[in-house]
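Chemist: here's a sequence, model it:
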Amino acid sequence: MACPPGSEPVLRAFYEGVLGLVEIPKPPALSSRGGCWFCGHDGIELHLGVEAAFRPARKAHPGLLVHDIDRWARRLDEAGHPVVFDDDFPGMRRFHTEDPHGNRLEFLEPIDAAPAGGER
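Modeler: Model prediction:
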C-alpha cells in the first residue's frame, strides 16, 4: 500500500498502536526509501511504501483474514476509525475501514470460525 512522504509516525500510531501489529525492519536496500512494514497475528503482513504523489486507495485494498473480527472492529471503533459491516460476501463476516491516510482495509472472518453469539 502507499503512504505520503514523512508519514511513518502516523503509520506507526495506527498499525502498531491501534491494530497491535509489530513493525518489522525493511531490508537495508529498501529502508532508505521510507515507509514501514508491519506484521501481526493471523499471518498479517503489510508493506507501506512512500509515493511522492500519494493518493489513497479507496477501492483496491488488502483483505485481512482474521480471528475474532468483533475484537478488531471494537479496537478500530474505540480509536475513532470507521467500521462498516456488510453481508455481501457469502460465508464471511466482514467490514471495511480506513487507515489514517484514507487507504481502504477489509477485515474478514469465515462465518464458521466466528465465536458463538458474536456481536455485530
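
Chemist: could you use CA atoms for every contact and neighbour count after this?
Modeler: Fine.

Chemist: for the helix or strand containing Leu108, name the packing helices and strands.
Modeler: For Leu108, the host element (DSSP states H and E) is strand 104-110. Under the contact criterion of 3 or more Cα pairs under 8 Å, 6 or more residues apart in numbering; DSSP states H and E, strand 104-110 touches strand 63-65, helix 69-78, strand 92-98.

Chemist: so of these, which one's packed in deepest?
Modeler: strand 92-98 (a mean of 20; mean count of other Cα atoms under 10 Å).

Chemist: alongside the first, I'd like the structure of this one:
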Amino acid sequence: MLTSLDHVQLAAPPGSEDLLRAYYAGVLGMTEVPKPPVLAARGGCWFAAGAVRLHLGVAEDFHPARKAHPGLRVTGIEAYAARLAARGARVTWDDTLPGHRRFYSEDPVGNRLEFLEPTTTGPAPLTANGTKASVHTTAHNQP
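Modeler: Okay, here's the model as predicted:
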C-alpha cells in the first residue's frame, strides 16, 4: 500500500550544484540535505522544506522538465512571486484551478515549477487510510 510520496527528483546539468543551491536554498528558503556518501559522488543536491523533499540529480544528457513538474504548495504566494520576479525569473500566473492561486516559473536550469496556495475551504482530501486530512487554507484577493 502506498502511504506517501518520499521525494521528487529533477535533473540538472553537470556542474550546476552551486547555482541550484543559490536558488533552492537562497531564493526558495529550502534546506540542503546531505546526500549519503555513496550517492554524493554522483553530484547533484537534495533539499527539504517541512515534509517536501526535492532531489536534483546530475544528468550528462540534461534536458529540463518543461511539462512534468512538482507542484509546491506555499503560503504567501504573492511574496514568492515577487521574490522570483525580483531575481529575473519568469512568473506566469494561471487562474484555471478552482480554489487556488498559482503560478509557474522555472529553476535556473530550466525545470518547470508550479507554486500554488489554496484560497477556499472545500472538502478535506483523504489520507492513505481513507480518513479526512486536515487542510489549512488562506483567502487572498485575486489580482
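
Chemist: drop the TM-score for these two in here.
Modeler: TM-score of the superposed chains, computed with TM-score structural alignment, normalised by the length of structure 1, equals 0.90; 118 aligned residues with a Cα RMSD of 1.4 Å.

Chemist: in structure 2, what stretch matches the strand holding Leu108 of structure 1?
Modeler: On the basis of TM-score structural alignment, strand 104-110 of structure 1 is assigned to residues 112-118 in structure 2.

Chemist: which residues sit against the matching stretch?
Modeler: With Cα atoms under 8 Å, 6 or more residues apart in numbering as the test, stretch 112-118 of structure 2 has contacts from 64-77, 99-107, 137-139.

Chemist: structure 2: strands as residue ranges?
Modeler: 8-12, 31-33, 45-49, 52-58, 71-73, 92-93, 100-106, 112-118 (DSSP state E).

Chemist: could the ones you listed go into CSV alongside distance to Ala85 of structure 2?
Modeler: Formatted as CSV, the strands of structure 2 follow (distance: least, Cα to Cα, whole Å):
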stretch, distance to Ala85 of structure 2
strand 8-12, 22
strand 31-33, 21
strand 45-49, 21
strand 52-58, 22
strand 71-73, 17
strand 92-93, 10
strand 100-106, 9
strand 112-118, 13
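
Chemist: rewinding a little: flag every buried residue along the match of strand 104-110 of structure 1.
Modeler: Buried positions in stretch 112-118 of structure 2, judged by neighbour count with 16 or more other Cα atoms under 10 Å: 112-118.

Chemist: most centrally placed residue in structure 1?
Modeler: Nearest to the mean C-alpha position of structure 1, by Cα atoms, centre = their mean, lies Leu105 at 5.1 Å.

Chemist: from Pro28 of structure 1, how far out is that residue?
Modeler: Leu105 of structure 1 is 27 Å from Pro28 of structure 1, where distance means Cα to Cα, to the nearest Å.

Chemist: same question for Gly20 of structure 1.
Modeler: To Pro28 of structure 1, Gly20 of structure 1 is 24 Å away according to Cα to Cα.
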